[in-house]
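S.K.: What shape does this take:
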Amino acid sequence: MSTTYTVSVTRDGEWWMVAVRELDALTQARRLGDVDTAARELVLLETGTALDEVSIDMHVELTAGDGDLTARVADLRARRERIEAEEAAVRADTAAFARELAAARVPVRDIATLLGVQCGFGKAGG
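M.R.: Just a heads-up that it's a prediction; the model follows:
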């Protein structure tokens, strides 16, 4: 069973400061991608809990001047997720409609032209 620790991450110069709230302990990481490992290793050192039994709930706090950048990061991520979901839905709808058109004996190349997609056919080597 995994234990989850809450981690606050802030930028300090060239380092990410990693605070494990439940342990009142601090470490650092050079890259944001290294925070999870650094936090789990800190938990191991402080508690003896095996790395594979530790989960991290990471909260990155970013500020610049007077502005909070954390909300902007969250907004962009949410927007990107919505776009990716919409793209997946459009791909599925396009494939389903292409099958309908093919069943109606519309040539594949014409289906591709109608739907604005590539049909995957082409001359060998060119």
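S.K.: can we go C-alpha only for contacts and neighbour counts from here?
M.R.: Noted.
S.K.: Tell me the helix or strand right after the longest strand anywhere in the chain.
M.R.: Ranked by residue count and defined by DSSP state E, the top strand of the chain is strand 3-12. Downstream of strand 3-12, the first helix or strand assigned by DSSP states H and E is strand 15-20.
S.K.: Here is a second sequence; please produce its structure as well for comparison:
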Amino acid sequence: MSTYRVTATRDGDWWSLVAYDVEGREVASQSRRLDQADAAIREAIALVLDIDGDAFEVDISPDLRRVDVSDDTLEALELRRALAELSDRARRRTPAAVAELRAAGLTVRDVAQLLGVTPSRVSQIEKQDHLANSA
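M.R.: Next up, the predicted model:
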């Protein structure tokens, strides 16, 4: 699935959205709020490509150079973005870690303690893994 890089720049009361390298060209849209940016740029890209809006991913990066905020605020935003990325990576790797730790003989409670999840979550992950491997 293709992923299009999108820059969102504040322009007055609007976010200006630009998707780069959509079949060699830029596609633009706008939205009032950042939480509406995904739908707005998807619609524009889908229209240009003549495909369904669910057939691709968008990666929206807000550009705050036109917004008067402190370096501390910019750092907080970057740290939260990095935290979300790390959390996603941990989530994807947790099932394999659960399986490996359980295969090494650790109890469900020990695995939960090591991974920072509840014992019931470890059991859920094991059940999902078992169902996926038996299918």
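S.K.: Please state their TM-score.
M.R.: These two chains, once laid on top of each other, score a TM-score of 0.55 by TM-score structural alignment, normalised by the length of the first structure; 89 aligned residues with a CA RMSD of 3.1 Å.
S.K.: Give me the mean deviation of the longest strand of the first structure from the second structure.
M.R.: By mean CA distance after the TM-score superposition for the first structure, the fitted strand 3-12 of the first structure averages 0.8 Å away from its aligned residues in the second structure.
S.K.: Please enumerate residues in contact with that strand?
M.R.: 16-22, 39, 53-62 (CA atoms under 8 Å, 6 or more residues apart in numbering).
S.K.: Drop anything exposed from these.
M.R.: 16-20, 39, 54-56, 58, 60 (16 or more other CA atoms under 10 Å).
S.K.: count of neighbours near Ala103 of the second structure?
M.R.: 10 (other CA atoms under 10 Å).
S.K.: let me redo that: Arg25 of the second structure
M.R.: 10.
S.K.: Can you point out the buried residues in the lengthiest helix in the second structure?
M.R.: As assigned by DSSP state H, the longest helix anywhere in the second structure is helix 71-103. Going by neighbour count (16+ other CA under 10 Å), the buried part of helix 71-103 of the second structure is 94-95, 98-99, 101-102.
S.K.: Please tabulate these in JSON lines and include distance to Arg10 of the second structure as additional columns.
M.R.: Formatted as JSON lines, those follow (distance: CA to CA, whole Å):
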{"residue": "Thr94", "distance to Arg10 of the second structure": "37"}
{"residue": "Pro95", "distance to Arg10 of the second structure": "40"}
{"residue": "Val98", "distance to Arg10 of the second structure": "43"}
{"residue": "Ala99", "distance to Arg10 of the second structure": "46"}
{"residue": "Leu101", "distance to Arg10 of the second structure": "47"}
{"residue": "Arg102", "distance to Arg10 of the second structure": "49"}
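S.K.: picking up where we left off before, now the angle from the helix or strand following the longest helix of the second structure to helix 71-103?
M.R.: Toward the C-terminus, helix 71-103 of the second structure is succeeded by helix 108-115 as the next helix or strand (DSSP H and E). Helix 108-115 of the second structure and helix 71-103 are oriented at 150 degrees to each other (axes from the mean of the first three to the mean of the last three CA atoms, to 10 degrees).
S.K.: by contact count, what packs against helix 108-115 of the second structure?
M.R.: helix 71-103, helix 119-134 (3 or more CA pairs under 8 Å, 6 or more residues apart in numbering; DSSP states H and E).
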